[in-house]
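Asker: Here is a sequence with its predicted model. Questions after.
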Amino acid sequence: MAIQQELLSTEIVDRGVKSSGPDAGLPSFSVRVRRRLPDFLQSVNLKYVKLGYGYLINHGVYLITGAPFLVLVFGIKAGKMGREELWAPYELTILLFVLVTLVLIGVTYLAVVPRSTYLIDFACYRPPDELKISKHQFMEMAKKSGNFNQESLDFMQRMLKNSGIGEEAYLPEVIASPAKAITLGQGREEAQLVMFGAVDELFAKCRVRHKDIGVLVVNCGIFNPTPSLSAMLINRYKLRSDIQNYSLGGMGCAAGVVAIDLARDLLQAHARTLALVVSTEVITGSWYTGNDQTMLLSNCFFRMGCSALLLSGQRRDRWRAKYELRQVVRTHRGAEQRSFEAVYQREDNSGRRGLHVGREVTEVGGHALKVNITTLGPLVLPLSEQVLFFATLLSGNFVNKQENKPYIPDYKRAFDHICILATGKAVLDELQKNLELTPDYMEASRSTLHRFGNTSSSSIWYELSYLETKGKIKRDDRIWQVAFGSGFKCNSVVWRALKRVRRSPYGPWIDCIDHYPLREES
């Protein structure tokens, strides 16, 4: 059952609602509108479009603060007041009024409008070469472990063959040692290896003082020990005692965006500090040793990885930052029971714990993605795309048409680069088809999947690192990162490049970037 390959195959947009009911044939336009409007609103999810415009309006409050000055200017223009009429005999009074108005506008803007959040830099951990594992080595290890029956082995081999993962992804050493039981201590060792590796590289790139970090957010889905993962980092780097630290657990592959959103909010309250965000997944804690095929998928797709980000809310850091955070849109479908249980950690019939991925994840993931991009659209799409989108919806629902497919906005006009969570080849194929993306937009995701596998919440950062190493990031480029995970969630974050990003001597792609993109297999 290729559950993982079928993920998100649901159409991203619904087809138009066909007319029905006793009033469908009446010539009265008002009756037709009244009858069709409820179904129309439901079919196009206008409440999410409304939410998107709400985001836009809330962040456009500075336009309101400038109203007094605009009224003054346009009032003068409309009244055709000449220079002499305006300035004599009240030139000093009017001058003071204008100056005070401008000062009030500036103060109100600084007080009401949230400060920008800047991504100074980030780092992605590359494990040592001895932890590389090919598909053949993976299957040999699985056979020697004695944990899996022949049906399970055949299933995992099929999954690996069609996964899109190459021969050089990484797994922790303990996985390849079936004679040893996996312990909590070994999970801590893997967590320390990947987290410390990513943070060490980030500190080397940014030359930041540890005492300048006042906010720490760590996310890891399955492995959550005591003391927490954030406490491990505080202990290792001797971070300050008043640091605002959080460990997010159980939130899946979309938790990295949640961590960024939390760090952004904390930076609004703690302005004179920096935020460190660390995203990872500890494979040791999620490895499944049973024969339930819905739980074997995580063994086949997840690999080692970790990312570390340094964020700032201080305007003085803009000059050295790479990116500015533009939008964060989070969609959570957990109120629906099917969505809540689609990805679920539990024990199998033998009492072995694993991550269950249900068949319903296909439909659930498609709906979550549709809601997310519907909300995101008004924030990022150019006006021409929004007009076409609404015009098509209106024409298809208020005019008698048996079949009508709503216009799919061209997200290529909103973004220069797209980083989609590298879950599996079939998932990326479906997303490319439904969003009508060109191969260039999928290059980073496919290359990351092949080289590093699915590294969970850090995957979108390996993809951005790929784009940087390829020299594709230019000033004012817009980057869309989208991830989905248990709950069920679909989260998006949009960045704007503040400078042309030059190739760095650091990074996981340094010695292999020339091998990508891969040639299409025949």
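Answerer: Noted; the coordinates are in hand. Every value quoted in this text rests on a predicted model; they were computed, and no experiment measured them. Residues are numbered from 1 along each chain as shown.
Asker: From now on I want contacts and neighbour counts done on CA atoms only, so please keep to that.
Answerer: Fine.
Asker: check contacts around the closest residue to residue 502 other than its chain neighbours.
Answerer: Nearest non-adjacent residue to residue 502, counting by Cα to Cα, 6 or more residues apart in numbering: residue 471, 6.2 Å away. Residues counted as contacts of residue 471 (Cα atoms under 8 Å, 6 or more residues apart in numbering) are 501, 502, 503.
Asker: mind checking how far the nearest residue to residue 256 once chain neighbours are set aside is from residue 251?
Answerer: Counting by Cα to Cα, 6+ apart, residue 457 is the residue found nearest to residue 256 once chain neighbours are left out, at 5.1 Å. Counting by Cα to Cα, to the nearest Å, the gap from residue 457 to residue 251 is 9 Å.
Asker: okay, these two: which has more neighbours?
Answerer: Per other Cα atoms under 10 Å, whichever of residue 457 and residue 251 has more neighbours is residue 457, with 31 against 20.
Asker: pretty sure residue 218 is in a strand, no?
Answerer: Yes: secondary structure of residue 218 (DSSP: H, G, I helix; E, B strand; the rest coil): part of a strand.
Asker: Thought residue 279 was touching it, still the case?
Answerer: Yes: counting by Cα atoms under 8 Å, residue 218 touches residue 279, with 5.9 Å between them.
Asker: Between these two, which is the more surrounded one?
Answerer: residue 279 (31 against 25).
Asker: element containing the more buried one?
Answerer: Using DSSP states H and E, residue 279 sits in strand 274-280.
Asker: again, but for residue 374
Answerer: Judged by DSSP H and E, residue 374 forms part of helix 361-380.
Asker: Which secondary structure elements does the helix or strand just after that helix sit against?
Answerer: Where DSSP H and E defines the elements, the next helix or strand beyond helix 361-380 is helix 383-398. Counting contacts by 3 or more Cα pairs under 8 Å, 6 or more residues apart in numbering; DSSP states H and E, helix 383-398 packs against helix 29-43.
Asker: Next one for the comparison:
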Amino acid sequence: MEFSMKICLIFLCNLVSYLVNMFFQKRNQHCYVLDYECFKASDDQKLDPGTCIKVMMRNKNLGLEQYRFLIKAIASSGLGEETYGPRNIIDGREEFPSEVDAHLEMDEIMFTTLDGLFANTGISPSKIDILVVNVSLFSPSPSLTSRTIKRYKMRDTIKYFNLSRTGCSASMVSVDLVQRLFKTIANQFAIVDRCLFKLRCAVGTNIGYNEAYGCAIHVEDQQGHQGALLTKTLPKVAAKAFTENLKILLPKILPVYELLQYSISALGRKATMKGRYPTAPRAPSSFDINLKSGVDHFCLHPGGRGVIDGIGKSLGLCEYDLEPTRMALYRFGNTASSGLWYVLSYMKAKKRLKKGDKILMVGLGAGFMSNTCVWEVMKDGLEDTRVIEARVSAMSPAKGKACPVFNDSFRFLTCRFVICSSYIAVRWFNMLKGVVDNSKKKADPKAQAVKAAKAVKSGATFKKKAKKIRTKVTFHRPRTLKKDRNPKYPRISAPPRNKLDQYQILKYPLTTESAMKKIEDNNTLVFIVDIRADKKKIKDAVKKMYDIQTKKVNTLIRPDGTKKAYVRLTPDYDALDVANKIGII
């Protein structure tokens, strides 16, 4: 009996020791930023107003109205006169970009940034354990991570990741990846390419239904030119993704009293509305929670003036909170996923950060993704003017909010020209740069009144109507003149996409118990499809979307009016593997 008691006591002590060790090990798992570096291009890559005009004038397919629209868009975008551009565009080679140009650009950005980072931290490249590179639209072979490892002769056992096509939220995705790796491997050094703070939490959401997936996508137009297609549903999709993200993030960072206050007010508002209008549709509630009770500074994605204004208004932020984001956009433009670190550099240059302050970073990207993370400042006296110049004190928030880049240099935007030939239009456009239009200035009101009085006295305003001699007993009324429609601004700014493509046909896969049984037993996938799609269109849509061959398609109209499609795969494909690939299992 005594022997068994000793064994139980030893086992209990070991269990308690193990649990205590795991608790402290879990508690002390933190991810710290020792230093970060932002790329600053050379002065010969600056896009001043003159260079922008030269780039636009090289496109001979644009008319005067298109030129005016481009300049107005730039003038209201929030960009300054000292942003940067790629060398091939400045040199006039944008129509035929090559992979050599892309490699040269990436080498300049990555290696200049990493050289400065290693010099500032004193850490040798051979001590790096994890390397993460994220570049959305350029993914060569060998990868950019291999190129970096070769350049700095990093060790063979390094863990490297090459992320691509993650859009403007790639930086937050990389930070979240490194944090998760640190939880499995302790005391490691990592480089997040482009990236003295402690990471409190990181949250990512991805809403991948059809409307969200296609609202921001990289495609080719009818002439084969690549570009980004942004649809009208983008603001609604971004708001939904951001809302879903905040539902997970806010309970982690806000104090308990703020969450209780918000819950009580939300329940009271819901009960009041239900009592007054029991059958009325429920309107979306406004964002009335106080974020500043848990966050001191905000790093928003500097994707454009409209994005900044929209997020700032929805979160209830003042102009002081939006100033760093506006000024990062004004000075460097939309730098995609790395823009958040330029916003943070502006805060450091302005000496805003103090020990214990919490910084919220918000990134939005295609897919559609919304990623956020919260950093805690670990020490006072953070100041850095390597990227944001020493003259940062002269950069006022008014410049970032309303940035009249071309308004002072090109006042001819207010003029109205009537020019027949596009060649003459381009020549006039080139000649009238900097000309101030005074033709619309109103005359003196007193002089106009005196002139009108003289005209009345002289009888100049009264004209005798000439008599018309008629020689016929019938009257002829000419037809009303009908001119061809020639709107000033076209109604459709982009070619319409196919109304019934694969994204529209396949709405979403069913994950019910009966659908899962079909997958396991009959090698059949079940989808909810568009009511207008027939079996052939469904078969083609499945092939285009998932690159699989189907043996047979059966359809069924459900009682609620939706259409269900049973897609049986050929023996070469396993429905379980396909379902796992598309993420429904």
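Answerer: Happy to help now that I have it. This is a predicted model, so every value here is computed, not measured.
Asker: thinking again about what came up before, once aligned to the second structure, how far is the helix holding residue 374 of the first structure on average?
Answerer: Following superposition, helix 361-380 of the first structure is found to deviate from the second structure by 1.1 Å on average (mean Cα distance after the TM-score superposition for the first structure).
Asker: how much space is there between residue 217 of the first structure and residue 466 of the first structure?
Answerer: Residue 217 of the first structure is 24 Å from residue 466 of the first structure, by Cα to Cα.
Asker: oh, I was asking about residue 450 of the first structure
Answerer: Counting by Cα to Cα, the gap from residue 450 of the first structure to residue 466 of the first structure is 12 Å.
Asker: What of residue 435 of the first structure?
Answerer: 22 Å.
Asker: quick one: the strands in the first structure?
Answerer: For the first structure, strands defined by DSSP state E occupy the ranges 118-124, 213-220, 244-249, 274-280, 306-312, 323-332, 343-347, 353-357, 417-420, 478-485, 489-497.
Asker: any residues touching the longest one, and which ones?
Answerer: So that's strand 323-332 of the first structure. So strand 323-332 of the first structure is contacted by 116-120, 257-258, 261, 368, 371-372, 375-376, 379, 487-499 (Cα under 8 Å, 6+ apart).
Asker: ok and that strand relative to helix 361-380, angle-wise?
Answerer: 140 degrees (axes from the mean of the first three to the mean of the last three Cα atoms, to 10 degrees).
Asker: Which stretch of the second structure is strand 323-332 of the first structure matched to in the alignment?
Answerer: Counting by TM-score structural alignment, strand 323-332 of the first structure falls onto residues 197-206 of the second structure.
Asker: how near is residue 507 of the second structure to residue 518 of the second structure?
Answerer: Distance from residue 507 of the second structure to residue 518 of the second structure, by Cα to Cα: 19 Å.
Asker: and these two? which has more neighbours close in?
Answerer: Each of residue 507 of the second structure and residue 518 has its neighbours counted (other Cα under 10 Å); residue 518 has more, 18 against 15.
Asker: In contact with the more buried one: list those residues for me.
Answerer: Here residue 518 of the second structure is in contact with 524, 525, 526 (Cα under 8 Å, 6+ apart).
Asker: so it, which of the three states?
Answerer: With three-state DSSP as the criterion, residue 518 of the second structure reads helix.
Asker: That one -> the first structure?
Answerer: Checking with TM-score structural alignment, residue 518 of the second structure has no match.
Asker: How about residue 87 of the second structure?
Answerer: Match for residue 87 of the second structure (TM-score structural alignment): residue 173.
Asker: same thing with residue 577 of the second structure?
Answerer: With TM-score structural alignment as the criterion, residue 577 of the second structure pairs with nothing.
Asker: Now residue 577 of the second structure: which helix or strand?
Answerer: Assigned by DSSP H and E, residue 577 of the second structure falls within helix 575-582.
Asker: which parts of that helix are buried?
Answerer: 575, 576, 578, 579 (16 or more other Cα atoms under 10 Å).
Asker: measure the closest residue to the second one other than its chain neighbours to residue 553 of the second structure for me?
Answerer: The one in question is residue 576 of the second structure. Of all residues not flanking residue 576 of the second structure in the chain, residue 519 sits nearest, at 6.2 Å (Cα to Cα, 6+ apart). With distances taken as Cα to Cα, residue 519 of the second structure is found 14 Å from residue 553 of the second structure.
Asker: Pick out whichever of those two has more residues nearby.
Answerer: For the pair residue 519 of the second structure and residue 553, the greater number of neighbours falls to residue 519 (24 against 18), based on other Cα under 10 Å.
Asker: Many thanks, I have nothing further to ask.
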